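Engineer: Dropping a prediction and its sequence here:
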Amino acid sequence: MKIVRKPRLQKFTIPSSEASCSDIYKEISIMKELDHPNIVKLIEVIDDSDCDRLYMILEYVKGGCILKGPDSTGGIPEATARKYLRDIVTGLRYLHSCGIIHGDIKPENLLINDSGQVKICDFGVSQRFEGNNDELRCSPGTQVFTAPECITGATYHGRAADVWALGVTLYCMIFGQYPFIGDTIKSTFHEIIHRKLNLPKSLNPYLANLLEGLLCKDPIKRLTLEQVTQHQFYKESS
C-alpha cells in the first residue's frame, strides 16, 4: 500500500511541460492503464477525505526486490540474472508499447513474486509519449542509473534512457556494484559521461557484448529492447 497525505500533493510536481498534474495523480493515471504479468497491479485507490489521505492499494509481491543494493561479495548467478532480464525486458516492452517511459528502472523497483517472476513497480516519475516521438525534457530518475544524454542534453529519448538503466541494472545483478559511481553526484555524472565500461576478461563473452550494447554512451548506437530479445545471451538456455 502507498499512502500520501493530500496537503503534500501540490509539492510533488515535475518542473517540465510533460507534467500537468502532481506525481501521485499521474502515477495513478498511468497504473490504471496497465495490465501485464510483469507490472505491479494497482488494485484500488481510496480517497479518504476525513484524514486527507490517498491510499493506493497495490498487488502484494512477497519476494522483495531483485537485489538489495551494492554488495562487495558480488551479484547473483548469471542464470538468475538472465531470467530476471527476460522479465524486465518483457515488462518494459509492454510499457513502451503503451506509450509510457518508466524513467526509474533499478533493482529497488523490480520485485519478485513467489514464483520468481519479476514485476516492475513505482511509476512516480514515469512519463507518457505519443506515437514514435519519445523525446522528453526532464530526467527525474535515480542519478546512478541516469543515461549520459540525460545529463548532457536539453532533451533525450525516453526508450533509450530506459535501456541504459536496464544495462546498469544488469551490471548490478552480475557484479553487485554500479558500473559508474563517484563520491558526489557531480563526480558520478562525470563517470557516466566519460569513463569507459570495464569488464573482466573472464566474463561470458555474450554477456560482455550485451552489457556493452546496453551501456553504449551513444543512444543512437545503443541496443533497442527488440535487439536485446534477439541477443545470444538473452536466448541462451539457463
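Structural biologist: Received the coordinates, thanks.

Engineer: can we go C-alpha only for contacts and neighbour counts from here?
Structural biologist: Fine.

Engineer: who's in contact with the residue nearest in space to the middle of the chain?
Structural biologist: For the chain, the residue nearest the mean C-alpha position is I105 (1.0 Å; Cα atoms, centre = their mean). Counting by Cα atoms under 8 Å, 6 or more residues apart in numbering, I105 touches F145, D162, A165, L166, T169.

Engineer: Remind me which helix or strand it belongs to.
Structural biologist: Assigned by DSSP states H and E, I105 falls within no helix or strand.

Engineer: Starting from T142, give me the distance back to R222.
Structural biologist: R222 is 20 Å from T142, where distance means Cα to Cα, to the nearest Å.

Engineer: I should have written K32 there, sorry.
Structural biologist: In terms of Cα to Cα, K32 sits 24 Å off from T142.

Engineer: Could I get the buried residue list for the longest helix along the chain?
Structural biologist: For the chain, the longest helix by residue count, based on DSSP state H, is helix 78-97. For helix 78-97, burial by neighbour count (16 or more other Cα atoms under 10 Å) applies to 78, 81-96.

Engineer: Okay, one more to line up with it:
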Amino acid sequence: MGGCLKCFGSDSKEDPKKEPIIDKEDSKTNTTSDSITQRKSSAAAPVQITLEDFQIEKVLGKGAFGKVFLVTKKDNGQVYAMKALRKEMIEKRNQVVHTKTEREILGSIDCPFIVQLRFAFQTPDKLYMIMDFINGGELFFHLRRSTSFTEERAKFYAAEILLALDYLHTQGIIYRDLKPENILLDAEGHVKLTDFGLSKQFFGAENQKAFSFCGTPEYLAPEILKGTGHDKAVDFWSLGALIYEMLAGAPPFYSRNREQMFRNMLSKPVEMKPHFSPAACDILKSLLQVDPRRRLSNANEVKTHQFFEGIDWGKLWKKTIEAPFIPKVKGPRDLQNFDKMFTEEKAEESLIVTHLNAEQKAANRYDGFTYKDPSHL
C-alpha cells in the first residue's frame, strides 16, 4: 500500500469538490468498446448528429478532460447537457478504454435513477456525449447548503441510489465513483447517477476482479487501496461512506492528510455521531467493513435492513413516492442549483478542429462511439 500512497502526496490542499484518482486501465481485465454488448437494438447505427445541431448556452462544469455545457437542439428546442472531451487529454492520461466504456455503458442502460444518454458523436479532436439535462443540481450542492441531511432524507436518497447500483450490478457493471458530486437531483427531487468514467463492465466468471487503482480518495474501498482486486462490493463501501456523509456532513475517516485518511480507513473503527440512530449505526458498520467478505454487499439484504424500514421498493422504482425535498426550479433552463463559478463563464465550443491529415484522422477515430437513443425522437 505504501507505494500507492506516495503518488498523492501526504498533505493535499483541501478542495470543496472531491476529485477522482484515475489510474491506467485494468491490465488483468481489459475491456474495449468492441467487447461490450449493445443492449438497445440499433444503438450503434450511424446517425448524422454534429456539433452544429446544438446551440451552446452555458457552462455547467469542467474537469481534467473537458467541459459540460447546457445546449439546445436547434431543430426542436430541446435542452440537454453536453459533455465535451478532448481526445488529446484522454490519450495523454491513458483513459481511452475508460472513455469508451463510459459511452458503451450509457448507451446500454435504462434505469430511472441513472442519467440517459441521447446522442454521441465525435470530431477529429473531441468526443461529445449529449444527455438529458437534470437541473435540480448536484447532491453535493444541496448537502453543502444544508451541512447535513435528516435521516429520513438521507434514507430516501440512499434507497434510490441502492436501486441504481443494484441495476448496474445485474448488468455486470461496477460503478466505482459514488460520491455527492456524481449524484444529480431532478426537478421532482429524485436522484440521477451520472459520470461513468471510472465504471467497469465484466463478462465471464462471477468471481472476476478488477485491479485498477481508481476512485475518489474519500470513498475508496480498502481492497482498492490494498491492490488485492475488487468487485461490486466496493460500491457498497462507497454507499456506506455516502450515507455517513449525508448524516454527518463529512465523509468517514476524513483527514486533510490523505496518507493518514487511508490509514484510518484500513485500521480505525468508524466514529458514530451521537445523533445517529441505532439503525443508522448498524448499517454503517455493516457497509464500512474493511474485509469485503464481511461487508454487507448484497442488495436484497441491504433493502431488508432496519435502516430502510418503511420503504416500498416497488413504488420507489416507479418514482411514485414523493421526495422529501423539491429543488427550486423555475424552468428547463434554470441554473440556480449550479455553481456560478461555471455558469457565469463564457460558453463557447469551437467548430474549428485541429488540422489533421487523412492518416491522422483515421488513427484518431473512436470506432462505435456515434450513438442515437432509438427510443428518443
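Structural biologist: Cool, the structure landed. Note that the structure is a prediction, hence the values are computed from the model and not measured.

Engineer: Quick TM-score on the pair, please.
Structural biologist: Overlay of the two chains. TM-score (TM-score structural alignment, normalised by the length of structure 1): 0.89; 229 aligned residues with a Cα RMSD of 2.0 Å.

Engineer: about what we covered before: which residue in structure 2 aligns with the residue nearest to the centre of structure 1?
Structural biologist: Under the alignment (TM-score structural alignment), I105 of structure 1 maps onto L178 of structure 2.

Engineer: So R222 and T142 of structure 1 - more neighbours on which side?
Structural biologist: Each of R222 of structure 1 and T142 has its neighbours counted (other Cα atoms under 10 Å); R222 has more, 18 against 13.

Engineer: Can you tell me what the more buried one aligns to in structure 2?
Structural biologist: By TM-score structural alignment, R222 of structure 1 lines up with R295 in structure 2.

Engineer: what sits against the closest residue to that match other than its chain neighbours?
Structural biologist: Using Cα to Cα, 6 or more residues apart in numbering and skipping residues adjacent in sequence, the residue nearest R295 of structure 2 is Q289, 4.9 Å away. Residues near Q289 of structure 2 by Cα under 8 Å, 6+ apart: W237, R295, L296.

Engineer: now Q289 of structure 2: how far from L247 of structure 2?
Structural biologist: Using Cα to Cα, Q289 of structure 2 is found at 18 Å from L247 of structure 2.

Engineer: what's the answer for L193 of structure 2, then?
Structural biologist: L193 of structure 2 is 20 Å from L247 of structure 2, by Cα to Cα.

Engineer: Next: L139 of structure 2.
Structural biologist: The spacing between L139 of structure 2 and L247 of structure 2, counted by Cα to Cα, is 13 Å.

Engineer: same check, this time on L106 of structure 2
Structural biologist: Counting by Cα to Cα - L106 of structure 2 and L247 of structure 2 are separated by 30 Å.

Engineer: Tell me which of these two has more neighbours.
Structural biologist: Neighbours were counted for L106 of structure 2 and for L247 using other Cα under 10 Å; L247 has more, 23 against 19.

Engineer: In structure 1, which residues correspond to the strand or helix carrying the more buried one?
Structural biologist: Applying DSSP H and E as the criterion places L247 of structure 2 in helix 233-248. With TM-score structural alignment applied, helix 233-248 of structure 2 matches the range 160-175 in structure 1.

Engineer: hmm, who's touching the matching stretch?
Structural biologist: By Cα under 8 Å, 6+ apart, stretch 160-175 of structure 1 touches 67, 70, 74-78, 81, 85, 101-107, 145-147, 150, 177-179, 211, 214-216, 219, 222-225.

Engineer: OK, contacts around the match of R222 of structure 1?
Structural biologist: Going by Cα under 8 Å, 6+ apart, R295 of structure 2 touches A233, F236, W237, S286, L287, L288, Q289.

Engineer: Check which helix or strand the last one maps to.
Structural biologist: Think Q289 of structure 2. Per DSSP H and E, there is no helix or strand for Q289 of structure 2.

Engineer: For ChimeraX, what selects the buried ones among the contacts of stretch 160-175 of structure 1?
Structural biologist: If you want just the buried ones from the contacts of stretch 160-175 of structure 1 in ChimeraX, going by 16+ other Cα under 10 Å, the selection is:
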select :67,75,78,81,85,101,102,103,104,105,106,107,145,146,147,150,177,178,179,211,214,215,216,219,222,223,224,225
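
Engineer: Okay, and which of the contacts of stretch 160-175 of structure 1 map to helices?
Structural biologist: Per DSSP H, those map to helices at E78, A81, L85, C150, L211, L214, L225.

Engineer: which of the residues you listed lies closest to I46 of structure 1?
Structural biologist: Of all those, L85 has the smallest distance to I46 of structure 1: 33.5 Å, by Cα to Cα.

Engineer: Now do the contacts for the aligned residue in structure 2 for the closest one.
Structural biologist: When structure 2 is aligned by TM-score structural alignment, L85 of structure 1 is paired with A158. Contacts of A158 of structure 2 were listed using Cα under 8 Å, 6+ apart, and they are L239, I243.

Engineer: so how far is G240 of structure 2 from A158 of structure 2?
Structural biologist: From A158 of structure 2 to G240 of structure 2 the distance is 9 Å (Cα to Cα).

Engineer: Check F253 of structure 2 too.
Structural biologist: F253 of structure 2 is 12 Å from G240 of structure 2, by Cα to Cα.

Engineer: neighbour-wise, which of the two wins?
Structural biologist: Using other Cα under 10 Å as the criterion, F253 of structure 2 and G240 rank with G240 on top: 25 against 21.

Engineer: In structure 2, mark out all the helices, start to finish.
Structural biologist: 2-6, 87-92, 96-108, 139-146, 151-170, 222-226, 233-248, 258-267, 278-287, 299-303, 313-318, 340-343, 358-363.

Engineer: T229 of structure 1 contacts L223, correct?
Structural biologist: No. Look at T229 of structure 1 against L223 with Cα atoms under 8 Å: they stay out of range, at 10.1 Å.

Engineer: Could you measure from the residue nearest to D177 of structure 2 when sequence neighbours are not counted over to E152 of structure 2?
Structural biologist: Once flanking residues are discounted, D177 of structure 2 sits nearest to G215: 5.2 Å by Cα to Cα, 6+ apart. Look at G215 of structure 2 and E152 of structure 2: by Cα to Cα, they are 28 Å apart.
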